[in-house]
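> Predicted structure and sequence below. I'll ask about it afterward.
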Amino acid sequence: MTPFSRIAQTALVCAGILAWTYPLHAEETALGFEEAAHLAATAQDPALEHFDARAESLEERAIADSALPDPTVRTGLANFPVDTLRDVQEPMTQYQVALRQEFLPGDTLALRGRERHAEAAIERQKKELLLRRIVFDVRRAWLDLYHAEKSRRIIKANLSALQNLASAQTGAFASGASSSQNIFRADLEIALMKDRLSALAQHGKNAAAELARYIGAHANRPPVGELPLLNEPRAPAALKEALSAHPAIDVERAAEEREEVRIGLAKEAYKPSWSVDAGYGYRAGGRADFASVGLTFSVPLFAQGRQDRRLSAAMKERQAARLTRQSLLKDLERELDIALADWHELGRRLRLYEQAVTRRAHDAAQASLGSYADGRADFPEIIRDRLAVLDAELTYLDLQVDRAKTWAKLSYLAGDTHE
């Protein structure tokens, strides 16, 4: 191959490399990382509104369940003679009307209202948990979309450079200045890059579909060209303290409070229920009318078979809710420890790539291009060094995206993770 041909190929490679330094998309139409999360958090999602509807239903029931039962009215005709069918024949014949009001044991009504309010609180905390999960999922989906778009742009630039080299090698082969092995090697790498582009296109579509579930048509906007600036998380002790306010913990805490109310209801069942009856009897024939008042109450004589068992069951349910909350907190602490370890390790690897790996890969590629132009390096060496740069750039991108996902996980676990 002539020196001129070598220099021409080198120029083509350099032109292809420069192509991937331009921004991903125009910023005015791009979708930002936190913008996507905000859109998802403020959207009218049926999955979230479901919990509001359930909570409002339970709060309405709280009012109804804490109200007295409706009074009952009884009317009747007593001691009516059937031989003459005259209401004045017997002095005990009466036209009666009676009113009965039932009262449940102790503070049962108030506790029933509190039970429904506690159940409503569970539904509202479930909404907060789902909302936090949605924001986490949207952030991860946005990062997947960004990763796919940025990777495709990097690979396309290198693909363009390889295609230029392959074209030059084809011309050199026709003139007898190159071997068919160089052409086959370039064609192989081109085919592999095209396959990677197809896979990335599929991943990008999947990520956009995931986003569309929560932000609708905004998912069709391309991601911004750069990752957001991620601040360092707070101290591990502060993050672990924040776990106690996680919505998943609040759900179990609200469940525990509901079981506490149910214990109160079980205790109230030891007290008697009672009712008041008031009646009036009208007698015909100028006779005096009758009035009556009565008090009815239950006698909990068989507490061992009913009330004791219900109280024991309620106390065990409270203990189960407490243990569930404690177990969940330990699981969250484990996830936080893993996420913090990933954050620090990914940061170390990113610094290594920034300071050494990526820079050295570029230096090696530039050196091989210079040697190739001077006739001191062969074509496969250029391919190897170019692929090494590609791998270094893609790995560096992987690390950036993985660290951003770890930041999103820390935010999901502990809320605001900023200093």
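Now that the structure is in, tell me what you want to look at. Numbering: from 1, shown residues only.

> For the rest of this, base every contact and every neighbour count on C-alpha atoms.
OK.

> All the helices of the stretch 301-419 of the chain, in order from the start?
307-352, 358-373, 379-414 (DSSP state H, counting those that start in this stretch).

> So residue 170, which state does it fall into?
Three-state call for residue 170 (DSSP: H, G, I helix; E, B strand; the rest coil): helix.

> so how far is residue 327 from the nearest residue to it once chain neighbours are set aside?
Nearest residue to residue 170, sequence neighbours excluded (C-alpha to C-alpha, 6 or more residues apart in numbering): residue 183, at 6.5 Å. Distance from residue 183 to residue 327, counting by C-alpha to C-alpha, to the nearest Å: 61 Å.

> try this one next to it:
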Amino acid sequence: MSTALSAHRRRSAAHVRLRALASLTLALCASAGASTPAYEALRARLAQHPDVRADEAQARQWARQAEGALGLPNPSVTLGLNNLPVNEPTRFDRYLPSSRSLEVSQKIPNAAGREAERDTLLTRRGLAELERRERLAALERRLIEALAERERIGASRAALARQVTLIGELEQWLRGEMAGGEAVYGRFDELEIQRARIGERRVALEGEARRWEATLRELVEAVPEMPPPAVEPRSWDGSPEGAFAPLIAERERTLARNGVARRVADLSPDYAVGFAWQQRESGRGFDGEDWFTVKLTVSVPLWAENNQRPKLAAAEVALERATAHWEQRLRETRREYDTARADYETAAALLTELKHRAARLEDLEAANRRRYEAGDGSLEAVIRPAMQHAELELERATQRARRTVAAARINALLVEEMP
């Protein structure tokens, strides 16, 4: 029995060193994830994500279209042979109105309408740029979430492995007790059930790991082996300018205002000018002097009550809808922010409490180990708090991931100041 006791002491000391080494490794990983070149490289790869590039291209498209919004439409050039006799279509000297003509005309849409169109395109460009920034923030949130969940899975695997080791120690001790005549045979079935449950949890963790690996490959085309960065949630005072969703809704409301301005411009007249030159030939009894014509055309909104004004009323209703949508997005963002802040603070508070419970379990395990090594007590009394401590490590890993993900959710909602 003294040989077995010495072997258990050696294994116990090794487990203490292993637990200290694991804690040190987690601490180093957490500090390494604060702001590393490797993580910054991943962020740079997010900027090349197809969705981000599509938003960038959309912004450039609207900018290029805005450059031509104030331009006039193409002029029209007309060549004509006018008022020729049917029996001699090549003669221009038989009839007085026969002529060759050159006509140039230019439509001039009203300036207010063209300016409203340009403002609309510029607003769309700003909206696309804002959506690009929001999408990039959402992609980074997903990246941090994937890294945090993979860290949780790694810590959970280590805790489960620790439990399997403890079960093996307890099983070996029980075999020694059974060899000494103790009736402990039924305990082995209980240990097998615990092993089976741990196996089930390992299978579930493996499935989760594969899903998060797929997410990382979609985001950065790689599965980096690194911890998440140390994320601190930013604060928000509730102003619409500080969050993406209400700010985007405000841009959409500006688009609706531009739509109203365009419909108002439709009530203003459009213009057109035309110049025509007719070359004539002299004939019997008339002089063939050339003719010149100038035209000015002004559109008159004569049917405005049945055409432009209903469209203007519809644009004003669209503005009301955009305003209501903006108010709703602001409310939703406040709810999402408050929810994520509550999740973050709850996870942080739970981690503090779990740390205290872990310390108490360590003290209990150490006290039971001293009694066991002194010959007063059983190894089972030592392993029971050790198993609880390993189970607690699973919960701590879960709460660490929740805290990190909640902070990332908060930051993804808020507009980061442009450098």
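Structure's in. What do you need? Given the structure is predicted, the values throughout are model-derived calculations rather than measurements.

> Looking at residue 183 and residue 327 of the first structure, which is more packed in?
The residue with more neighbours, out of residue 183 of the first structure and residue 327, is residue 183; 19 against 13, by other C-alpha atoms under 10 Å.

> ok, now which ones touch the spatially most central residue of the second structure?
When C-alpha atoms, centre = their mean is applied to the second structure, the residue found nearest the centroid is residue 138 (2.1 Å). When the contact criterion is C-alpha atoms under 8 Å, 6 or more residues apart in numbering, the partners of residue 138 of the second structure are residue 412.

> and the gap between it and residue 40 of the second structure?
Taking C-alpha to C-alpha, one finds residue 138 of the second structure at 16 Å from residue 40 of the second structure.

> One more: residue 104 of the second structure?
For residue 104 of the second structure, the distance to residue 40 of the second structure - C-alpha to C-alpha - is 61 Å.

> more neighbours, the two?
residue 104 (15 against 12).

> Can you add distance to residue 30 of the first structure and give the helices of the stretch 301-419 of the first structure back as a markdown table?
Listed next are the helices of the stretch 301-419 of the first structure as a markdown table, based on distance: least, C-alpha to C-alpha, whole Å:
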| stretch | distance to residue 30 of the first structure |
| --- | --- |
| helix 307-352 | 26 |
| helix 358-373 | 27 |
| helix 379-414 | 18 |
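
> who wins for proximity to residue 174 of the first structure among those helices?
helix 379-414 (16.1 Å; C-alpha to C-alpha).

> hang on, the earlier thing: which residues does the residue nearest to residue 170 of the first structure contact?
Residues near residue 183 of the first structure by C-alpha under 8 Å, 6+ apart: 166, 169, 170.

> Can you tell me which of these is nearest residue 110 of the first structure?
Nearest to residue 110 of the first structure among the contacts of residue 183 of the first structure: residue 166, at 82.9 Å, using C-alpha to C-alpha.

> my read: that closest one touches residue 186, true?
Yes - with contact defined as C-alpha atoms under 8 Å, residue 166 of the first structure and residue 186 form a contacting pair (5.7 Å).

> quick one on the thing from earlier: just to confirm, what residue in the second structure is aligned with the residue nearest to residue 170 of the first structure?
By TM-score structural alignment, residue 183 of the first structure lines up with residue 188 in the second structure.

> where's its match, which helix or strand?
Secondary structure assignment for residue 188 of the second structure, by DSSP states H and E: helix 187-220.

> How far off centre is the very next helix or strand once past that helix?
Next in sequence after helix 187-220 of the second structure, counting helices and strands by DSSP H and E, comes helix 244-265. Computed by C-alpha atoms, centre = their mean, to the nearest Å, the chain-centroid distance of helix 244-265 of the second structure equals 23 Å.

> Tell me the buried residues in helix 244-265 of the second structure?
Going by neighbour count (16 or more other C-alpha atoms under 10 Å), the buried part of helix 244-265 of the second structure is 244-265.

> ok, average deviation of the very next helix or strand once past it from the first structure?
Using DSSP H and E, the next helix or strand after helix 244-265 of the second structure towards the C-terminus is strand 271-279. Following superposition, strand 271-279 of the second structure is found to deviate from the first structure by 0.8 Å on average (mean C-alpha distance after the TM-score superposition for the first structure).

> Alignment lookup: the residue nearest to the centre of the second structure to the first structure.
Using TM-score structural alignment, residue 138 of the second structure pairs with residue 133 in the first structure.

> Also residue 270 of the second structure?
Using TM-score structural alignment, the equivalent of residue 270 of the second structure in the first structure is residue 273.

> Look up how far residue 356 of the first structure lies from that match.
81 Å.

> Give me the contact list for the helix or strand in which residue 18 of the first structure is found.
Element membership for residue 18 of the first structure, per DSSP H and E: helix 3-18. With contacts defined as C-alpha under 8 Å, 6+ apart, helix 3-18 of the first structure is touched by 157-162, 164-165, 168, 172, 369-370, 372-375.

> Nearest to residue 112 of the first structure among these?
For the contacts of helix 3-18 of the first structure, the nearest to residue 112 of the first structure is residue 157 (67.9 Å; C-alpha to C-alpha).

> correct me, but that closest one touches residue 19?
Yes - judged on C-alpha under 8 Å, residue 157 of the first structure makes contact with residue 19 at a distance of 5.6 Å.

> And for residue 396 of the first structure, the neighbour number?
Using other C-alpha under 10 Å as the criterion, the residues surrounding residue 396 of the first structure number 20.

> Tell me the residue in the second structure aligned with it.
Aligned partner of residue 396 of the first structure by TM-score structural alignment: residue 396.

> Its match and residue 198 of the second structure: what is the separation?
17 Å.
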